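# when you get a sec, could you give me coordinates for this:
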Amino acid sequence: MPTPSSLDGLIAKASAYLTPEQVELIQSAYEFGALAHQGQTRKSGGDYIWHPVAVAEILAEIQLDKESLIAAILHDVVEDTPYTKQDITERFGESVAEIVDGVTKLGKLEFDNPQEAQAENFRKMILAMARDIRVILIKLADRLHNMRTLGVMRPDKQRRIAHETLDIFAPIAGRLGINAVRIELEDLGFKAMHPLRFAVLEHAVKKARGNRKEVIEQISETFYNRLSQDKIPCQVIGREKHLYSLYKKMKNKRQSFNDILDIFAFRIIVNSADDCYRTLGTVHSIYKPLPGRFKDYIAIPKPNGYQSLHTALFGPYGVHLEVQIRSETMHEVSEHGIAAHWQYKQENSEADGTPSHVDLRAQEWVKNLLEIQQSAGNSLDFLENVKIDLFPDVIYVFTPKGDIITLPTGSTPVDFAYAVHTNIGHSTVACRIDKKLVPLRTPLESGKTIHIIKGTEAQPNPSWLNFVKTAKARSQIRHYMKNQQSGEAIALGQRMLTKSLRNFNMAYDGLTDEIRNHLIEELKFRDWEQLLEELGTGNRIAPLVAKQIHDIVLGTEDKIGPKNADMDVALPISGTEGMVVHFANCCHPIPGDEIVGFVSTEKGLVIHRETCHNIKNIRNQPDKCLDVQWDKTSTATFLAEVQIEAKNQRGTLATIANAIAKTNTDIERVRSEDKDETYSLMQFVINVRDRDQLAMVLKRLKNLSIVEKVQRL
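Got it, this is the predicted structure:
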């Protein structure tokens, strides 16, 4: 249980890097907070004030500025006591009050769905981070102290909080480069989620530690002595992987504990980047490096600002060694990440307010999250998208101008295009990797130069969602599709309503504002466009809405619009309506076929051939059927499926494909299987303008000597 000695610990840690005047302000904040929280206690026992003091002490360990420590002490004051933001502003200044306000706004909202609550709170966290990154640092410290005292909670609540910690808070700490906090959050979360596994693994590590200690000391001494001979001042630290890291490695790689423990890890800390590269040469001269295991994060830092040289070596006794080489400054950034920025402000040339490279990377990430947030449909979509970015195994690729773009492993040229700029992503048509043309779904590799080819009329393809990896690409494609579909749905909805109104001898243009407003109010829509969109996407049935309009008009006969005797005109279909009109895959209708429309709540308007075997089910729902006809001016192409029975011999497929190509017809896809030893069955899906072009294709195929039989499916 926290005790008053926590205040002594906070003051001691703050005094190590802050001025006496600043420490005095922290003492004053404690007195203000203690008075505000007087009489309040925590479930773990003791006065409530010791929780915010413990949070501030965690931040003092990573040497955050005085405003952060004061805000940490006061972070629950506005939410849990009668004091207001104005009271804090008057006593400790605007900056502290804004940080406290940001933390306060991360409080829980009431939701029926726990996942929705978690997602909405996460969205609020990102918005607060955008205003001041220190808000999330206080929230991380708050979560860390809560995890340290989690034992007083019910087991089910422990597991829920631990799951959220491992799912969101630990990855955020890692993304911001605060490894000391991330590691402790992961181990505490692991312990609460899987207490038995944690205990077994902890016991196994302690048992193995004795056997490993001598080997680690011997190798550390070898490194230290050789580097001293080369006049490179250094610290050599033999280290152990933390328990959650071991658990994940065993689980993901399906390895036993002994296999994981075969790897010995060392960290060598030197004075400068130049010494890092000299040290690398020295350790490679002591033990042979493993091929393909060297990574230079100094030349190309990780997205969170992390810098270090990583190498793997064949060590003595057949063991593998993992070695990280970094300067003291790099080590500080590795442990404290974005929090190290405030330390640099205290003493480095960045005291003029210029952000460090760590701070810039954090700001870039938060800016990227804001873009995703603005284009996400809801909080759950946002959380799902961002989780992709919270677990980045990264690659580094180059723009044609030599700029480095960092992407998750498995990213494609489309991810790269959106990472450069949203408009470039939207207009992507092709890609060259190292000057070689490749498909857009090609996974990128580190070190390659990517050149995106744009088209002036290009637009995102829905199929890209099947292979893009980054949250930004996924959210921007969905956002574009949603807007595009909305516009198409409104246009189609208007056409469907126009046709249905004719059956009541009414014209769409004759609807007055009074009639429209009456209907919008009755159906509880935001505006007229939303009603048309619902019609276009199939969520509302046009004939029923037309009937409601007719009933409204009957009640206001003097305001009836102009009548139209053209009663039952079929809705024209051109094939260029976009995503709100779908052509059924079961029958592949093309111009020239007799067709019928079916209004689906999932796909909008679906077009079938009159002879389709699925039409019987559709005819049972007359309110959802729609008379449609082909637009004679259509220039679009449509899919048709053709089955060919041909002789099973070499070159058959090529001969048939060549014959189809000679009719200026594109092949969409093909499937082939042996019917028997003599014949093969082939299904071709082709793009045709109408039945006339399809007839020409069938005629040419029938004239081939190798074709026994051909038919449209």
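# going forward, measure contacts and count neighbours with C-alpha atoms only.
Fine.
# roughly how far does the residue nearest to Ile183 when sequence neighbours are not counted sit from Ser672?
Distance criterion CA to CA, 6 or more residues apart in numbering; nearest residue to Ile183, sequence neighbours excluded, is His242 at 7.1 Å. Distance, His242 to Ser672, using CA to CA, to the nearest Å: 54 Å.
# from what I see, the residue nearest to Ile183 and Asp187 are in contact.
Yes. His242 lies in contact with Asp187 (CA atoms under 8 Å); the separation is 7.2 Å.
# quick one: which of the two has more around it?
Asp187 (21 against 14; other CA atoms under 10 Å).
# host element of the more buried one?
helix 179-193 (DSSP states H and E).
# what is that helix packed up against?
helix 134-148, helix 155-164, helix 170-175, helix 195-229, helix 243-253, helix 328-336 (3 or more CA pairs under 8 Å, 6 or more residues apart in numbering; DSSP states H and E).
# which strands and helices sit next to the helix or strand following the fifth one?
Spelled out, that is helix 243-253. Helices and strands here follow DSSP H and E; after helix 243-253, the next one along the chain is helix 257-260. In terms of contacts (3+ CA pairs under 8 Å, 6+ apart), helix 257-260 is packed against helix 243-253.
# ok now the helix it packs on, how far from the chain's centre?
Distance, stretch centre to chain centre, for helix 243-253: 24 Å (CA atoms, centre = their mean, to the nearest Å).
# next up, for comparison:
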Amino acid sequence: MIKVDDLIQLVRNYNPKTNQQLIRDAYDYGKAMHEGQLRHSGEPYFSHPIAVAAILAEQKLDDATIVTALLHDTIEDTRSTYTEVAEQFGREIAELVDGVTKLTNLQLSSSETKQAENFRKLFMAMSKDMRVILVKLADRLHNMRTIKSMRVDKQAQKARETMDIYAPLAGRMGMQWMREELEDLAFLVLNPEGRTSIMRRFITLQKESGDVIHKITNDIRFELGKQDIEAEVFGRAKKPYSIWRKMEEKGQGFSRLSDIYGFRVITGSEVDCYRVLGAIHQRWRAVPGRFKDYISQPKSNGYRSIHTTVSGRDGKRVEVQIRTVQMHEVAETGVAAHWSYRDGVQVENPFAVDPAKWISGLTERFEAAEDHGEFLEHVKLEMYSDQVFCFTPKGDVVKLPRGATPLDFAYAIHTRIGDSCVGAKVDGIRVPLWTRVKNGQSVEIITAEGQRPQATWLDIVATGKAKAAVRRSLREEDRDRFVRLGRELSRVAFEHIGRKATDKALTTAARQLGLADAEELLARMGSAEITARDVLETLYPELATIEGEEIDQSRAVVGLSGDQTFRRAPCCQPVPGERIVGITYRGQGVVVHAIDCPVLSDLEDQSDRWVDLHWHSGRHPAVHTVTTDITIRNDAGVLGRICTLIGEQKANISDLHFAERKPDFYRLLIDVDLRDAEHLHTVMNALEAESDVASLERVRDVDRKP
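As a prediction, the model looks like this:
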């Protein structure tokens, strides 16, 4: 475990003016809070926050970020609270720690609807302070470096989440080194045989051809010396996962893969960058289509560099990246360069992008998303795709993701241009609409009145904006037909499970799926964008089987001292999954309240009685009673169907009381035993979809105080 003096020295190396006492206090506080906690490896848990802080210190980040790393798990996993952190370390650091805590609770690899909502929360957190994401990425990197101590199933889950979400996010933020390491660590878990195979072939290649990197590096230095160009030259073999991905994309074996070596030339000025390019192209033959000038057309995250691929020594293809020292700093740390320090002063790097502008540009493209699927499409295109730059006939630049077509280009200009597109010219030559555009090409769109988007266009376009526009046009054109078809599909699907596709059921499903109304739901079903199974599972989800043993109810709540007992407050009836707080009562132990319980307002001035609590993560038994107030139609068999419906959701009715009996309706108070908040949502959702249910609400009675 890194000692506090060693950590402080790491920070002092780039920031001699660092607040040493602040870091020392955070170190001591975090160590005390995590006292007695162990990692899966058996090491003291606090070794993890220290390692995260060291990773961020290597990026030369500010004191607030380093301190946040030391404290990032305290609110989540210890008795520490936001208020306590704010009092000791200031509101800025408390906000950062709280932000990391909220990110930790996001399930980014869950179902599409929940994943889209959590991605929205992720970008919201980024918009408030991007240092939250920097700490979270460093947290994930250290967890991946030490993943072997976790259960095998957990390793696979974390590795897949890293490969799908965190590695692309690091790349999108310009932190390419972190992206490559995260990908390679995840690759080691997900496909160890594939990675071992790549490494063996590397060793064989080195034996056959010698130290190629050293030879080519010397060749480049020799050519630069002839031109009197001062520059640093570095060479490296690409990461195993990067090579594996190229093999998969190109369908080639290792022996046929050429550009497995990469070289960087770091110069003193932008002018020298182009002089280096000229020297390299004079000495070696450039590979057509492999030249990119990100100096004249920077990426949105501030990345600037010249990329070229040449046929080097013995005909081997090598990629060369050429950039200045300042450009290299941004290339290494990406958006994080905004907070970098040197000699105690925040670095004024002219190429470092303003994080506020960067995240604003990133999120504004998501705001127009109509539904969860479209939003996720925007996110994945933005995070996972490289970009190409094309020109209009007037010379304006249009930025598109790699793999985009002239149709994407047309929709990027204006939806009207895309809808009426009948053809395109690329560099003056007529091309099919499915042609993939390349960097630097000039694209001219040919339009005609009366033209409408075709269904086949969905297979041609690559951008979320274009796909959404095409779908919208197709829906409007065929809406009546799709609604009729959707109504028939829903009727058959509901009858198959013994229910009716009532307007109320369809409206409830539409609301849960984030759609405007039942007609929109039917149109989506008719156009095959939403399946009947999606609708049924939204209304009547079978409770998923959760692996592992049920949590012992005596330890369902985390944050109590060894001799404290607890019980749920009868006024708000909190259930696992909801935010909670404990209140001590003389002779009654700790009473657990929901964080929004009205009773708490009467106890604000008695802070000594408050206990910071949270539910134990895992599978809880269905023993948490919640009272529901439900009004149903007074008709034969209705009450029986309601009780059966609750049972079908694997919930038990522990008590039932008639509050009102009228000729037309009954109002009942039903106590239902539930597992957690998701279980409650499932039961309420199923009941609301029933046409015989007039109203339904959860009872929270302040008169039932502890």
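# where does the TM-score land?
With the length set by TM-score structural alignment, normalised by the length of the second structure, the two chains reach a TM-score of 0.62; 510 aligned residues with a CA RMSD of 4.2 Å.
# among the helices and strands packed on helix 179-193 of the first structure, which is nearest Arg502 of the first structure?
With distances scored as CA to CA, the stretch of those nearest to Arg502 of the first structure is helix 155-164 (56.3 Å).
# the second structure: matching residues for that closest one?
Using TM-score structural alignment, helix 155-164 of the first structure lines up with residues 152-161 of the second structure.
# can you pull the buried residues of the matching stretch?
Gln155, Ala156, Lys158, Ala159, Arg160, Glu161 (16 or more other CA atoms under 10 Å).
# all the helices of the stretch 551-700 of the second structure, residue numbers only.
638-648, 677-688 (DSSP state H, counting those that start in this stretch).
# same question for the stretch 1-150 of the second structure.
4-12, 20-33, 47-58, 63-71, 74-77, 82-89, 91-104, 112-128, 131-145.
# for the stretch 451-600 of the second structure, which segments count as strands?
557-558, 566-568, 580-585, 589-594 (DSSP state E, counting those that start in this stretch).
# Provide the aligned range in the first structure for the third one.
I take that to be strand 580-585 of the second structure. Taking TM-score structural alignment, strand 580-585 of the second structure hits no residues over in the first structure.
# would you pull up how far that strand lies from the middle of the chain?
33 Å.
# over to stretch 484-493 of the second structure?
35 Å.
# before we move on, what about stretch 435-450 of the second structure?
33 Å.
# likewise for stretch 370-388 of the second structure?
Worked out by CA atoms, centre = their mean, stretch 370-388 of the second structure lies 12 Å from the chain centre.
# pull out the buried residues from that stretch.
Here stretch 370-388 of the second structure shows 372-384, 387-388 as buried, counting by 16+ other CA under 10 Å.
# which one of the residues you listed is nearest to Ala468 of the second structure?
Nearest member of these to Ala468 of the second structure, counting by CA to CA, is Glu374, at 6.9 Å.
# Ile298 of the first structure -> the second structure?
Using TM-score structural alignment, Ile298 of the first structure pairs with Ile295 in the second structure.
# hang on, I meant Ala60 of the first structure
So, by TM-score structural alignment, Ala60 of the first structure is matched to Ala57.
# neighbours of the nearest residue to that match once chain neighbours are set aside, just the number please.
Spatially, and ignoring its direct neighbours in sequence, Ala57 of the second structure is nearest to Val11 (5.8 Å; CA to CA, 6+ apart). A count of nearby residues for Val11 of the second structure, using other CA under 10 Å, gives 29.
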